[in-house]
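*Asks:* When you get a sec, could you give me coordinates for this:
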Amino acid sequence: MSHSPIRKDKTCLNCRHVVEQKFCPNCGQENTDSRKTFHHLFIHFFEDLTHYENAFWRTIKNLLFKPSSLTKEYLSGKRLSYLAPVRLYIFISFITFLLITLFPSNVNEKIVKSEKAINEEISKNDATVNKKTDKRYFHFKTMKEIDSIQKYGKENEKLNASSYWFSEKAIHVTEKYTKKEIYEKFIESFFHNLPKILFIIMPFFAFFLWLFHSKKKWYYFDHGIFTLHYFSFLLLIFLIMFISDRFFGLFGENSPLSYVSGIITFVGTIWMLYYFYPAHHRFYGESRIVSFVKSILLFIINSLFIIFLLCLYILFTFINLH
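*Replies:* Now for the predicted structure:
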């Protein structure tokens, strides 16, 4: 609850109704000074997210260790005791991608190591390889060669319009950037656009749930709430693993504490993979066998769909490097 002083003026700033106590009886707005310090704004933001009480920690506990309980509670009408699904997802997303931005992984170092390993392997197999081959790591023909084939080559060697367009884009990128630069730009773009990808996936995830269950008993809205909670859980587990990796990584890769990070990552990954089954079984109330079969089918369908979207995203990112 806000600790800001109550205004002496008893007229509500929002609806102009007379306020006898702290909250306006007409619109519910708190009758406190509207001009606040940054400290008050930050505290108000955090209090608003956590519902001023223990709702935040209760929500996180249930989300992690009681699959589907939040969804069942929300749909049963118990909504003030927990964070709202959309607010929960936005909050976890905000913290996750803020930390990813502030503490990015050392991708450049890994790329340099991989490039050294690749170059060493190439040197073993072909002692005549020289630095000029760097621009041909994808083994594309030049546009001059392609245009020559399009003009003078055999019909079965010529590219159709879409293949020619993609080849032109690919050659432009590989001629302009090194392999290391492409990796860096792709990873930067991936993390920058990951929230958009997740938002695109969620409505389809809920749609597949809708297809697999009774249309009379369950509305699309119900599947949407389930999806929001499930994706919030996935992000939260990812956040925990990310924080543990960065924290224990401070002690060095060879530190005994690095094993703790590895254990947390292993357990978190297993829990992420298994979580959907108990959540599905408890929420939809179907038999274990039926729920298990549906969980497997939904996992396969959504995995294929996610791979399809990621492939489209990779293609889009690749051809739009600039």
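
*Asks:* can we go C-alpha only for contacts and neighbour counts from here?
*Replies:* Noted.

*Asks:* farthest residue from the center of this structure?
*Replies:* Most distant from the centre of the chain: residue 152, at 48.2 Å, with distances by CA atoms, centre = their mean.

*Asks:* List the residues that contact that one.
*Replies:* By CA atoms under 8 Å, 6 or more residues apart in numbering, no residues touch residue 152.

*Asks:* how close does it sit to residue 93?
*Replies:* Applying CA to CA, to the nearest Å, the value for residue 152 to residue 93 is 54 Å.

*Asks:* Okay, the residue farthest from the centre of the chain and residue 169: tell me how far apart.
*Replies:* From residue 152 over to residue 169 the distance is 22 Å, taken as CA to CA.

*Asks:* again, but for residue 238
*Replies:* As judged by CA to CA, residue 238 and residue 169 stand 34 Å apart.

*Asks:* cool, and residue 304?
*Replies:* Residue 304 sits 26 Å away from residue 169, going by CA to CA.

*Asks:* Can you pick out the residue with more neighbours from those two?
*Replies:* Using other CA atoms under 10 Å as the criterion, residue 304 and residue 169 rank with residue 169 on top: 15 against 12.

*Asks:* quick one: secondary structure of the more buried one?
*Replies:* Put simply, residue 169 is helix when judged by DSSP: H, G, I helix; E, B strand; the rest coil.

*Asks:* Alongside the first, I'd like the structure of this one:
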Amino acid sequence: MQGDSISGIGESLGDIGQGALAAQAVEPQAGGGDGDDGHTHESACLNCGTALIGAHCHACGQAAHVHRSLAAFFHDLLHGVFHFEGKIWRTLPLLAWRPGRLTREYIDGRRASYISPIALFLFSVFLMFAVFHATESHDEHDSSNLIGIGQSVEGIEDGLAKLKARRSAAAAKGEPTADLDRLIEDRTETLAELQELEADGVTVDVSNLGGEGVHSDIPQLDKAIKKFKANPDLASYKLQTYAYKYSWALIPISVPFLWLLFPFSRRFHLYDHTVFVTYSLCFMTLLVIITMLAGAAGAGWVGAVLFFVPPFHMYRQLRGTYGLSRFGAVWRSWLLVWFSASALLIFFILIMAQTGS
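*Replies:* Reported below is the predicted structural model:
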């Protein structure tokens, strides 16, 4: 158990570092400085040879001084992970308390002091999943209901062989085989997924591989629900993976809903709405992180309190970004809460459909 915990913390730290570096890659860098930090001091750009007149080459954009020491390399790494060029400490307070001002400043072009919305979103998502993996429960499962992947693969292979034999017998008698074909297809896909995870030593529930009695009006979702019921651990693993990979899809899903609050407006455009949505998602992601950390610390009541924060935050962001009256911000906030729930539902359906594909 201790090994699992240490491994989870290690993976989480790796995710945080990866998220910071990914965000750093899309965040404009602010000027550099000279000093004895392992950086070279050139008069011409090492990339294109242009004479240098500032901290960056005005021809190709490369930094004027490049590092050539191991100490300087790790200095840059730590600077990128923990400082975000200092912008994050100016961005987060505004995001929390004056989100409308932050959004409007960025839209109007006053950006040098703040983390861009997409960079902050990337880092927030990385951080959220890192915290999730660090705080998730590693309790032992009931061994009467769970068996190792190696055993489950063998059992599914036996069941698959029996299904194929039944199908051959039914076909020989001229009986319909559509139901058996569907079961064979589902079992074949599940077998392939388990074989992919076998090397990881994951433990999965195979007590109800049939998944009978579960139906929906969306075929792909129906398949995903059946797989979730048949194999909750594997489905949960895939759900987390796809949610992590496609978290960016929440932005294009949410923007049309926000547009509906200002239909055919000539003052506000899709770009404005996209910046609004991205900063809003950043804040909501940070709320989830705080909730998870509080839960891990035994303060689950914090999550119940924070549940009421999103509508208030939406109100302040709407009013500050779009210059609305109190009444205009209130009714739009009420609609935005419902729109947000709809966007999350659409995202969940898409992710569940992916897990069933």
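
*Asks:* Need the counterpart of residue 311 of the first structure in the second structure.
*Replies:* Aligning on TM-score structural alignment places residue 311 of the first structure opposite residue 349 in the second structure.

*Asks:* which residue packs closest to its match, ignoring adjacent ones?
*Replies:* Nearest residue to residue 349 of the second structure in three dimensions, chain neighbours excluded: residue 221, at 6.7 Å (CA to CA, 6 or more residues apart in numbering).

*Asks:* for the longest helix anywhere in the second structure, the distance to its chain's centre please.
*Replies:* The residue-count maximum for a helix in the second structure (DSSP state H) belongs to helix 326-356. For helix 326-356 of the second structure, the separation from the chain centroid amounts to 16 Å (computed by CA atoms, centre = their mean, to the nearest Å).

*Asks:* packing partners for that helix?
*Replies:* Contacts defined by 3 or more CA pairs under 8 Å, 6 or more residues apart in numbering; DSSP states H and E place helix 326-356 of the second structure against helix 219-230, helix 232-245, helix 250-259, helix 309-322.

*Asks:* can I get these in JSON lines with mean neighbour count and distance to residue 139 of the second structure?
*Replies:* Listed next are these as JSON lines, based on neighbours: other CA atoms under 10 Å; distance: least, CA to CA, whole Å:
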{"stretch": "helix 219-230", "mean neighbour count": "20", "distance to residue 139 of the second structure": "20"}
{"stretch": "helix 232-245", "mean neighbour count": "17", "distance to residue 139 of the second structure": "13"}
{"stretch": "helix 250-259", "mean neighbour count": "19", "distance to residue 139 of the second structure": "32"}
{"stretch": "helix 309-322", "mean neighbour count": "20", "distance to residue 139 of the second structure": "31"}
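
*Asks:* so which of the ones you listed gets nearest residue 332 of the second structure?
*Replies:* Among these, helix 309-322 comes nearest to residue 332 of the second structure, with 7.9 Å by CA to CA.

*Asks:* how big is the offset of that closest one relative to the first structure?
*Replies:* Mean deviation of helix 309-322 of the second structure relative to the first structure after superposition (mean CA distance after the TM-score superposition for the first structure): 2.5 Å.

*Asks:* So which residues make contact with that helix?
*Replies:* Contacts of helix 309-322 of the second structure (CA under 8 Å, 6+ apart): 96-101, 103-104, 268, 276, 280, 284, 324-326, 329-330, 332-334, 336-337.
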